[in-house]
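**Q** Fold the stuff below for me.
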Amino acid sequence: MKSRLNNPVLAKEVKLRFRSSKSFTGVLLYLLAMCIFVFGFIYITTSLAGTIYFKPSESVILFSFLTFIQLGLVLFITPGLTAGTISGERERQTLPMLLTTSQSSFQIVTGKLLSSVLFLVLLIIAGLPVYSMVFLFGGISPVLFLKSLLFLIVTLLAIGSLGVLFSTLFRRTTVSMIATYGSMLFFTAVIPFLFLIIIQVNQFGTMGITPPKSYIGHFLASINPEIFFASLLGAEIGMGIQEMTQVTFPLWIGYLLFYGMVTIVSIWIATKRLRVNIKKHK
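**A** Below you'll find the model as predicted:
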């Protein structure tokens, strides 16, 4: 049992990644940027209001900004960290050596995935003291804070697993990176556009009459990170989506189920295809 939990690939990748000073320099710069943004926001807000105190309503706005900054960090940096995990080994011609070890394909895939996303997890955890400063001014509950952190990690694992999947399927890192960023843009840009179209078509010609239920529209809203996090931060947004789609199914359940399935299926396919591609191109 202990040998199954032990993952030498993960241990090696973590040591190599955090042995360099660049990782800690990146954490330092990220924290400096977070501090500048938080204290700058507080200074500008109090200066414009002509007061010396920070209101709870303004604290909610600051928390929302920080959450979407964290979400943008996850969405745009994760593909760059994971899209070259397997294809990079293949390009350096070190993948056949890795496959001759006693490590299973699942251990290799999960080790590469976790070692890549751990840096972003470190950034999120390192920023928690700055991120939690909003509690000093009120307006934010610890439950909302924990929910935001949980769904950030769920999103991080899903996008990261897609990066590892494409890195396994494609031989070139450039192609896998394009596919990963394309998938991320589809979820973040194309899906909200389709959601608006479906809602407009669904409400066309109703003229005050309650529109029919739109399960497709509700599904698209639940799997879009921006719409979901907006509904998480503001209950009125979630209620508005339920009114537009006439579906009362909680968005957070759909989000967890969908991205949980994306993570599981991506890891499963990557595990199955890892050694197949090697045999095919011998």
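**Q** C-alpha from now on. contacts and neighbour counts both.
**A** OK.
**Q** how about the helices in the stretch 151-282 of the chain?
**A** 173-185, 191-203, 215-223, 225-233, 235-245, 251-280 (DSSP state H, counting those that start in this stretch).
**Q** Could you dump the ones you listed into a markdown table and include distance to Thr94 and mean neighbour count?
**A** Shown next, in a markdown table, are the helices of the stretch 151-282 of the chain (distance: least, Cα to Cα, whole Å; neighbours: other Cα atoms under 10 Å):
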| stretch | distance to Thr94 | mean neighbour count |
| --- | --- | --- |
| helix 173-185 | 14 | 19 |
| helix 191-203 | 38 | 16 |
| helix 215-223 | 37 | 21 |
| helix 225-233 | 36 | 20 |
| helix 235-245 | 49 | 17 |
| helix 251-280 | 12 | 16 |
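**Q** Next, the structure of the following sequence, for comparison with the previous one:
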Amino acid sequence: MQRFSNPVLMKELKLRFRAFKSFSGLMFYLFLLFIFVGGFLSVFTQFTGTGFFRPSESFIMFAVISVLQMALVMFITPGLTAGAISSEREKQTLNILLTTTQTSIQIIIGKLLSSIAFLILLLIAGLPLYSIVFLFGGVSPSQLITIFLFYLVTVVAIGSIGIMFSTITKKTIVSMIATYGAMIFIGAVTAFFFFVGWQLDNIPGNTPTPPIGGSTPNSPITYFWAAINPGALMLTILYPPLENELSNITGISIPIWITYLIFYSLVTVLCLWIAIRKLRANMKHNR
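**A** Sure, this is the predicted structure:
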């Protein structure tokens, strides 16, 4: 068991979960979700005068809560991970940490898992609000499980990107700017490229001649931008017919969740590998 122990992870968990700002952040996070759910229920039950809540309206609330929670997670994750290593460097405690018996892998993984643990706490704390949706129907448990698995993959990938920038940069502010820039690229720029590719594919002069049988010509670049966009995957989870519509647009029938999982798994491994290699780069250079 000692081989698998990680003192860095234990220390980070104790410091993070004992800090007042962690629980104040959790309270603020739940307060935002509570305001939205309460307002949504009030609008559809009292202000309309119907006095009941239809399953279709319940699904709309579930969809909006899921998108809102994804946006909050993507906004919070860089703030938790972008300063994991750079803050130690700024406080001049990184060299002390590197002189311990902990390996670079233990340090990087410990920092990452402590941040992910807090984010998982945020997601679990929001489950009671999701339970309200199940009271009115319209949502299957499999959709909820799929959404949370999507959150987990996304959080790990974003956390790895933040850890990487925190390791290769000397200032926390620079690391946070770079990480949030990566989030803007993942969330907004990829969507922009998808719509640009879609429009270019629909230009008559640029549209290739369909093959025999009338099937849609392949557009792998357009498919790739949609497959790595968290919003696109979220929409296909919430509205499965959109998956078929995307296949008709790009001509590629591979479910985007497969490409999303492969791509962000590779991103996670690459970012962690860079962070582990660069953590002691200056020490090796000085030697």
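**Q** Quick one: the helices of the stretch 151-282 of structure 1 as CSV, columns for distance to Gly80 of structure 1 too.
**A** What follows is the helices of the stretch 151-282 of structure 1, written out as CSV (distance: least, Cα to Cα, whole Å):
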stretch, distance to Gly80 of structure 1
helix 173-185, 7
helix 191-203, 22
helix 215-223, 22
helix 225-233, 19
helix 235-245, 31
helix 251-280, 17
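**Q** Quick one: closest of those helices to Ser87 of structure 1.
**A** helix 173-185 (5.3 Å; Cα to Cα).
**Q** And for the closest one, what's in contact with it?
**A** Helix 173-185 of structure 1 has contacts (Cα atoms under 8 Å, 6 or more residues apart in numbering) with 75-76, 79-80, 83-84, 87-88, 159, 162-163, 166-167, 169-170.
**Q** Residue nearest the middle of structure 2, spatially speaking?
**A** Thr154 (3.0 Å; Cα atoms, centre = their mean).
**Q** got the contact list for it?
**A** Contacts of Thr154 of structure 2 (Cα under 8 Å, 6+ apart): Pro230, Tyr264.
**Q** Can you tell me how far it is from Tyr223 of structure 2?
**A** Thr154 of structure 2 is 19 Å from Tyr223 of structure 2, where distance means Cα to Cα, to the nearest Å.
**Q** gap between whatever residue of structure 1 lines up with Trp225 of structure 2 and Val117 of structure 1?
**A** Matched to structure 1 by TM-score structural alignment, Trp225 of structure 2 sits across from Leu220. Applying Cα to Cα, the value for Leu220 of structure 1 to Val117 of structure 1 is 26 Å.
**Q** What about the residue lying closest to Pro230 of structure 2 once chain neighbours are set aside, how many residues nearby?
**A** Computed as Cα to Cα, 6 or more residues apart in numbering, the closest residue to Pro230 of structure 2 that is not its neighbour in sequence is Gly187, at 6.5 Å. When neighbours are defined as other Cα atoms under 10 Å, Gly187 of structure 2 has 18 of them.
**Q** swap in Ser115 of structure 2?
**A** Neighbour tally, Ser115 of structure 2, other Cα under 10 Å: 25.
**Q** check the fit of the helix or strand encompassing it onto structure 1 and give the mean distance.
**A** Per DSSP states H and E: Ser115 of structure 2 is located in helix 104-125. Compared with structure 1 after the fit, helix 104-125 of structure 2 shows a mean deviation of 0.9 Å (mean Cα distance after the TM-score superposition for structure 1).
**Q** Same question for that helix: list its buried residues.
**A** 104-116, 118-120, 122-123 (16 or more other Cα atoms under 10 Å).
**Q** do the same with stretch 49-69 of structure 1
**A** Those would be Phe54, Pro56, Glu58, Ser59, Val60, Leu62, Phe63, Ser64, Leu66, Thr67, Phe68, for stretch 49-69 of structure 1 by 16+ other Cα under 10 Å.
**Q** circling back: test my guess that the match of Trp225 of structure 2 contacts Ala189.
**A** No: judged on Cα atoms under 8 Å, Leu220 of structure 1 makes no contact with Ala189 at a distance of 11.4 Å.
**Q** Met164 of structure 2 against Val269, yeah?
**A** No: contact criterion Cα under 8 Å: Met164 of structure 2 and Val269 do not qualify, at 10.6 Å.
**Q** The nearest residue to Asp201 of structure 2 once chain neighbours are set aside and Asn218 of structure 2: what is the separation?
**A** Excluding the flanking residues, the one nearest Asp201 of structure 2 by Cα to Cα, 6+ apart is Thr207, at 5.5 Å. Applying Cα to Cα, the value for Thr207 of structure 2 to Asn218 of structure 2 is 10 Å.
**Q** can you check Phe4 of structure 2 too?
**A** Applying Cα to Cα, the value for Phe4 of structure 2 to Asn218 of structure 2 is 47 Å.
**Q** Same check on Phe136 of structure 2?
**A** 41 Å.
**Q** try Val67 of structure 2
**A** 29 Å.
**Q** repeat for Leu32 of structure 2
**A** 42 Å.
**Q** returning to that earlier point: could you list which of the buried residues of stretch 49-69 of structure 1 belong to helices?
**A** Pro56, Glu58, Ser59, Val60, Leu62, Phe63, Ser64, Leu66, Thr67, Phe68 (DSSP state H).
**Q** related to what we said a few turns ago, who's more crowded, Phe4 and Asn218 of structure 2?
**A** More crowded of Phe4 of structure 2 and Asn218, by other Cα under 10 Å: Asn218, with 18 against 7.
**Q** can you pull the contacts of that one?
**A** For Asn218 of structure 2, the contact set (Cα under 8 Å, 6+ apart) comprises Thr250, Gly251, Ile252.
**Q** Surely the second one touches Thr216?
**A** Yes: the criterion here is Cα under 8 Å, and Gly251 of structure 2 meets it with Thr216 at 5.0 Å.
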